[in-house]
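Asker: Sequence plus the predicted model coming up.
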Amino acid sequence: MFRRRTQQAVEESPSTANDAKSGGKGRPTPKRRDAEGRRRQPVTAPKTRKEAYRQLRERQASQRARVQEGLARGDERYYQPRDRGPVRKFARDWVDSRRIVSQYFLPFSLVILILTWVPFPVAMRQYIYFGVITVAWPVMMVSVLITAIWVGWRVKKVALEKFPGENMKGIGFYAAMRAMQIRRLRFPKPMVKVGGAPMPTPSSRR
């Protein structure tokens, strides 16, 4: 009697194991390197030189677009090392929030250059040369020099009060040189309007 039950249990055990295996995955567990190999995307190398150049141009265009977007947001990761840091940002904002005489130096110089090329009559040319080159040009140069000295001194003084312990090396010269540039040509681009109001970023315009 016991022998018959034991033999019956042994005969039923393979079917039970098969049922359990059929209820599972039904296949052996894949190896890790096989699974990772299937997850990897196939890398297709360019077949021709023209296709390689096209892919290179697309990557460069995408990178330039990412850099331009970061610069427009004021992301300092895309700035040059000389433009990074809270002190440099303060100097830029201080200059950009004001109308300074020295920022008109380049447009004024361009006007003088154009006037020297215009074929005025001889009598009128003498008055123009005297008024522009002999009077206005020296006055502008002295004004730019005085303004640059004042901007550099003022920015450094306020920055020392606002950022104690920070490195102030070259901050005055940095602010003075930015004040001599035309506002639209300044880089990094101004992040504040004249008066101090913040400029709208590309994300806020959408």
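Answerer: Structure received. Source: prediction; values computed, not measured.
Asker: switch to C-alpha atoms for all contacts and neighbour counts from now on
Answerer: Noted.
Asker: Assign a three-state SS to Met168, would you?
Answerer: coil (DSSP: H, G, I helix; E, B strand; the rest coil).
Asker: ok, it - contacts?
Answerer: 87, 156, 159-160 (Cα atoms under 8 Å, 6 or more residues apart in numbering).
Asker: ok, and here's another one to check against it:
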Amino acid sequence: MFGRKKDEPSAQDSVDQLATDAPAKGAGAGKGAPTPKRKEQEAARKRPLVPTDRKASKDAERIAVQDQRQKMRQALDTGNEKYLPLRDKGPQKRFARDYVDARFSLGEYLMFGALLFVVISFVIPTGSNVLSYVLIGFWVMFLAVFADVVVLSRKLRKGLAQKFGEVERGTIWYGSMRSLQFRRLRLPKPQVQRGQFPS
């Protein structure tokens, strides 16, 4: 009455069945190769700290540096953003360059005024009235350049804020210092004509 049915599998039969099925299921699941030893993996990853052919390595490095410098020189001429130095990269720096290059700045001629003052001070004897007038003229020019830079800074800040929203740190200083350089000697070279302000 309480006995087991003959056709119901016993617990031992179930265990035996699992043992015979396991190898059949996992036969195709292996990786097909033994796991490499740690020493073999480390040896495969090892590279010499110093290249075996130092001369060839130095030549390749020198050629790569020359190529990079050539690309940077071309970028300073053409304004190619990809190879410009880090200090000149970015849309705000480009806007500042174009804005400064589009306007006439008194600061372009400050260095010429300073050079002229030095030459005149050597030629004219000390204590002459002419030297005093030249000195006064130089200071007037210096103050005019200072006022021009202040006006440029305000206009540049306003233009950058309108176009980009937030002005990056150092961009106003970057534009102001560029305005003090003679136009033909500026790097990167001007990419706009005078009066061609960026939109």
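Answerer: Thanks, I have the structure now. All figures in this text were calculated on a predicted structure; none of them were measured in a lab.
Asker: how do the contacts of Met168 of the first structure look in the second structure, which are kept?
Answerer: Comparing those with the second structure on both residues aligned by TM-score structural alignment, their matches' Cα atoms under 8 Å, the contacts found in both are Val87.
Asker: okay, the contacts of Met168 of the first structure in a markdown table with distance to Thr147 of the first structure and neighbour count next?
Answerer: Below are those laid out as a markdown table (distance: Cα to Cα, whole Å; neighbours: other Cα atoms under 10 Å):
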| residue | distance to Thr147 of the first structure | neighbour count |
| --- | --- | --- |
| Val87 | 20 | 20 |
| Lys156 | 14 | 22 |
| Ala159 | 18 | 22 |
| Leu160 | 20 | 14 |
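Asker: Can you tell me which of the contacts of Met168 of the first structure lies closest to Phe173 of the first structure?
Answerer: Lys156 (9.3 Å; Cα to Cα).
Asker: Please name the nearest non-neighbouring residue to that closest one.
Answerer: Spatial nearest neighbour of Lys156 of the first structure, excluding adjacent residues (Cα to Cα, 6 or more residues apart in numbering): Gly172 at 5.5 Å.
Asker: element containing that neighbour, please.
Answerer: In this assignment (DSSP states H and E), Gly172 of the first structure forms part of helix 171-179.
Asker: Now that helix on the second structure. Mean distance?
Answerer: For helix 171-179 of the first structure, the mean distance from the matching residues in the second structure following superposition reads 1.7 Å, by mean Cα distance after the TM-score superposition for the first structure.
Asker: what's the closest of the contacts of Met168 of the first structure to Ala179 of the first structure?
Answerer: Lys156 (13.9 Å).
Asker: And the closest one, which helix or strand is it part of?
Answerer: Short version, using DSSP H and E: Lys156 of the first structure is in helix 137-162.
Asker: Tell me the buried residues in that helix?
Answerer: 137, 140, 144, 147-148, 151-156, 159 (16 or more other Cα atoms under 10 Å).
Asker: repeat for stretch 104-116 of the second structure
Answerer: 105-110, 113-114.
Asker: What is the corresponding segment of the first structure for that stretch?
Answerer: With TM-score structural alignment applied, stretch 104-116 of the second structure matches the range 99-111 in the first structure.
Asker: Kindly check the end-to-end length of the matching stretch for me.
Answerer: 19 Å (Cα to Cα, to the nearest Å).
Asker: How about stretch 100-108 of the first structure?
Answerer: End to end - Cα to Cα - stretch 100-108 of the first structure spans 14 Å.
Asker: For the second structure, which residue occupies the most central location?
Answerer: Leu86 (3.7 Å; Cα atoms, centre = their mean).
Asker: Map that residue across to the first structure for me.
Answerer: Checking TM-score structural alignment: Leu86 of the second structure goes with Pro81.
Asker: Same question for Gly170 of the second structure.
Answerer: So Gly170 of the second structure corresponds to Gly170, using TM-score structural alignment.
Asker: Arg77 of the first structure versus that match, what's the distance?
Answerer: Relative to Arg77 of the first structure, and taking Cα to Cα, Gly170 of the first structure is found at 21 Å.
Asker: Just want the angle from the helix holding Lys156 of the first structure to helix 171-179.
Answerer: 130 degrees (axes from the mean of the first three to the mean of the last three Cα atoms, to 10 degrees).
Asker: rewinding a little: ok, and what's touching the match of stretch 104-116 of the second structure?
Answerer: 140, 143-144, 147-148, 179-183, 194.
Asker: could the residues you listed go into TSV alongside distance to Pro202 of the first structure?
Answerer: Listed next are the contacts of stretch 99-111 of the first structure as TSV, based on distance: Cα to Cα, whole Å:
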residue	distance to Pro202 of the first structure
Met140	37
Ser143	36
Val144	34
Thr147	33
Ala148	32
Ala179	25
Met180	27
Gln181	24
Ile182	22
Arg183	19
Val194	19
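Asker: what does Gln181 of the second structure align to in the first structure?
Answerer: Using TM-score structural alignment, Gln181 of the second structure lines up with Gln181 in the first structure.
Asker: That match - that's part of a helix, no?
Answerer: No. When classified by three-state DSSP, Gln181 of the first structure is found to be coil rather than part of a helix.
Asker: which residues in the first structure form helices?
Answerer: Ranges of helices in the first structure, per DSSP state H, are 2-23, 32-39, 49-73, 86-96, 105-117, 122-129, 137-162, 171-179, 202-205.
Asker: which other residues reach the first one?
Answerer: The list of residues contacting helix 2-23 of the first structure from outside it, by Cα under 8 Å, 6+ apart, is empty.
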